[in-house]
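S.K.: this is the structure alone, sequence omitted:
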């Protein structure tokens, strides 16, 4: 399974989000990031390592388990995933 679906309910990296859909915010603390590339391996297409740090390919995304996995896998806990509307922390777990 590629994780890409261009139909309704899509969750792929390029998925457009409509009004009322859950939206997550993905951030990387560049000062904490060691650019190991684990996030890019766990969530291909969601992160790029450049200039000595990882960067999300999009600051917002539809909910996706690979984003949680990337945040949980980061050895420096440099990745945070929150609910865009509420600010509730999704990953990593505290």
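M.R.: Structure's in. What do you need? In this text, all values refer to a predicted model and were calculated from it rather than measured experimentally.
S.K.: all contacts plus neighbour counts: C-alpha atoms, from now on.
M.R.: Fine.
S.K.: what packs against the biggest helix by length in the chain?
M.R.: Identified as the longest helix of the chain according to DSSP state H is helix 65-73. The helices and strands touching helix 65-73, judged by 3 or more Cα pairs under 8 Å, 6 or more residues apart in numbering; DSSP states H and E, are helix 38-42, strand 79-83, strand 89-91.
S.K.: then this one, side by side with the first:
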């Protein structure tokens, strides 16, 4: 089966399994940096309201990365990144 035929969820699972096997923290960190939750966390101002937002965004980010929430607007970018990583 061609990688392009796989769902984004399947690509995520394969890419993260490869990163774990290869101890490739750089790939995982690159994913996190490009997800919308990460940019929301980075933009927080440090106020107590921002901290609550940061926690909420961090939880969303982890859920999205683990496949427990849909990718949303990040899907095309992440799908392309998973494909690129798996073909390397």
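M.R.: On my side now, so go ahead. The model shown is predicted, which means the values in this text are computed figures rather than measured ones.
S.K.: give me the TM-score for this pair.
M.R.: Both chains were compared after superposition, and using TM-score structural alignment, normalised by the length of structure 2 their TM-score is 0.30; 45 aligned residues with a Cα RMSD of 3.7 Å.
S.K.: sorry, back to before: okay, buried residues for the longest helix of structure 1 please.
M.R.: 66, 67, 68, 69, 70, 71, 72, 73 (16 or more other Cα atoms under 10 Å).
S.K.: the third one contacts residue 89, doesn't it?
M.R.: Right, the one you point to is residue 68 of structure 1. No - under the criterion of Cα atoms under 8 Å, residue 68 of structure 1 lies out of contact with residue 89, with a separation of 10.6 Å.
S.K.: which residues do those two both contact?
M.R.: Shared contacts of residue 68 of structure 1 and residue 89, defined by Cα atoms under 8 Å, 6 or more residues apart in numbering, comprise residue 81.
S.K.: helices of structure 2, start to end?
M.R.: Taking DSSP H as the criterion, structure 2 contains helices spanning 8-21, 25-34, 36-42, 48-66, 75-87.
S.K.: want to throw those helices into TSV with mean neighbour count?
M.R.: Putting these into TSV (neighbours: other Cα atoms under 10 Å) gives the following:
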stretch	mean neighbour count
helix 8-21	17
helix 25-34	14
helix 36-42	16
helix 48-66	15
helix 75-87	16
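S.K.: helices or strands up against the host helix or strand of residue 49 of structure 1?
M.R.: Element membership of residue 49 of structure 1, judged by DSSP states H and E, is strand 47-50. Counting by 3+ Cα pairs under 8 Å, 6+ apart, the packing neighbours recorded for strand 47-50 of structure 1 are helix 38-42, strand 53-56.
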